[in-house]
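A.B. asks: Structure for this input, please:
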Amino acid sequence: MDKALEHQFVALLEKHQNIVHKVCRLYTNNQDAHNDLFQEITIQLWKAYPKFRGEAKFSTWMYRVGLNTAITLYRKSKRTIKTQEFETVSFKIKAEPYDDTQDQQLKLLYQAVYQLNDIEKALVFLYLEEKNYSEISETLGITEVNARVKMNRVKKKLRTVLNP
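C.D. replies: Reported below is the predicted structural model:
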């Protein structure tokens, strides 16, 4: 790939890397798994970047690739994330340290979210990222009505778990 494309990708990834960190936080429970998943999502984003047509916002496309990668790996490995070597491209990304300190309410919310299935987790994640139902449906590949119905069911489920 040409250098201009590589520089463009790196700049976009650096700008939006918190999206990847959030996906990793949602699907992993320790720092090593987080780092491995971050690397794997970055690889998948790089591989798919030449096909990115710009029909959706880069961040929406990034959510979709990141969530699909996490869900696929999560299902395949049953909570053990495996990575592949990535030696063909050597670009440096200034990784921002991910602040893992959360207050008690956020920890409780994450514990409740961990109990959800993969699609429900993705739905909650996008909702908490303040994505509208149109963006959520586009990212998850479901209808907007289906996204609304699923979200209402997930909210009820979370209320039950958080307020027994």
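A.B. asks: hey, let's count contacts and neighbours off CA atoms from now on
C.D. replies: OK.
A.B. asks: Buried residues in the helix or strand encompassing residue 42, which are they?
C.D. replies: Counting by DSSP states H and E, the element that carries residue 42 is helix 31-48. Across helix 31-48, burial judged by 16 or more other Cα atoms under 10 Å covers 33-46.
A.B. asks: I'd like the structure of this one too, to check against the first:
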Amino acid sequence: MKQPHETAFLQLINEHSGIIHKISRLYRDNTQDREDLFQEIIFQLWKSYPSFRGDSGTGTWLYRIALNTAIGSFRRKKVEIQYAESVPDVADLLPGQEADPRQERLFAALMQCDAAEKAIISLYLEGLNYQQIAEISGITENYVGVKLNRIKTKIQKLIR
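C.D. replies: So this is what the prediction gives:
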């Protein structure tokens, strides 16, 4: 029989699995590495779950753990990303999703951003406001705006 905290944790993961998949896709360039990162994020969330006090929203807490895990494991393993000349593999779509060429070009451009840029733009693309992005990333709201403008300009150049 599952404990109440296990059930709540599984529900949280089910509700937010899409963002975990997106973060995995942004920080890893092949299917196996994405799956490994996804599992590592789930593990880190499970380890941190008992100490979650609710000072911030569950989504904010989850984003912070997921991004820190993605960036931290990237640094620890010294993963060398080789940017594909073509768009990312369509097989990595979530079940029920169809390949959108514009979205694939966007992901290809995002893969060329550094870790901090990926973190900020992924939060923005998920619909978080500047205050929420600032809380998760640890920078000021004004600097979030500055960074987003620079990232958008960079992505536009990469897509063209």
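A.B. asks: Leaving aside the residues adjacent along the chain, what's closest to residue 40 of structure 2?
C.D. replies: Among residues not flanking residue 40 of structure 2 along the chain, residue 69 sits closest, at 7.3 Å (Cα to Cα, 6 or more residues apart in numbering).
A.B. asks: In this structure that neighbour contacts residue 44, no?
C.D. replies: Yes - using Cα atoms under 8 Å, residue 69 of structure 2 is in contact with residue 44, at 7.3 Å.
A.B. asks: looking at it, residue 41 of structure 2 is touching residue 65, isn't it?
C.D. replies: Yes - using Cα under 8 Å, residue 41 of structure 2 makes contact with residue 65 at a distance of 7.3 Å.
A.B. asks: thinking again about what came up before, for the buried residues of helix 31-48 of structure 1, give me TSV that also has distance to residue 147 of structure 1.
C.D. replies: Below are those laid out as TSV (distance: Cα to Cα, whole Å):
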residue	distance to residue 147 of structure 1
33	29
34	27
35	30
36	29
37	26
38	26
39	29
40	27
41	24
42	27
43	28
44	25
45	25
46	28
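A.B. asks: for these, which one is nearest residue 103 of structure 1?
C.D. replies: Among the buried residues of helix 31-48 of structure 1, residue 34 lies closest to residue 103 of structure 1 (Cα to Cα), at 19.6 Å.
A.B. asks: one step back: tilt between the helix or strand hosting the residue nearest to residue 40 of structure 2 and helix 31-48?
C.D. replies: Taking DSSP H and E as the definition, residue 69 of structure 2 sits inside helix 58-77. Helix 58-77 of structure 2 runs at 120 degrees relative to helix 31-48, counting by axes from the mean of the first three to the mean of the last three Cα atoms, to 10 degrees.
A.B. asks: Show me what helix 58-77 of structure 2 is packed up against.
C.D. replies: Applying 3 or more Cα pairs under 8 Å, 6 or more residues apart in numbering; DSSP states H and E, one finds that helix 58-77 of structure 2 contacts helix 4-27, helix 31-48, helix 130-137.
A.B. asks: which parts of it are buried?
C.D. replies: By neighbour count with 16+ other Cα under 10 Å, helix 58-77 of structure 2 contains the buried residues 59-71, 73-74.
A.B. asks: In structure 1, what stretch matches the helix or strand that comes right after it?
C.D. replies: Proceeding N to C from helix 58-77 of structure 2, the next assigned helix or strand is helix 101-110, under DSSP H and E. Mapped onto structure 1 using TM-score structural alignment, helix 101-110 of structure 2 covers residues 104-113.
A.B. asks: quick one: contacts for the residue nearest the centre of structure 2?
C.D. replies: Geometric centre of structure 2, nearest residue: residue 23, 2.3 Å, by Cα atoms, centre = their mean. Residues near residue 23 of structure 2 by Cα atoms under 8 Å, 6 or more residues apart in numbering: 66, 67, 70, 122.
A.B. asks: would you turn the residues you listed into JSON lines with distance to residue 7 of structure 2?
C.D. replies: Output for the contacts of residue 23 of structure 2, formatted as JSON lines (distance: Cα to Cα, whole Å):
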{"residue": "66", "distance to residue 7 of structure 2": "20"}
{"residue": "67", "distance to residue 7 of structure 2": "23"}
{"residue": "70", "distance to residue 7 of structure 2": "25"}
{"residue": "122", "distance to residue 7 of structure 2": "28"}
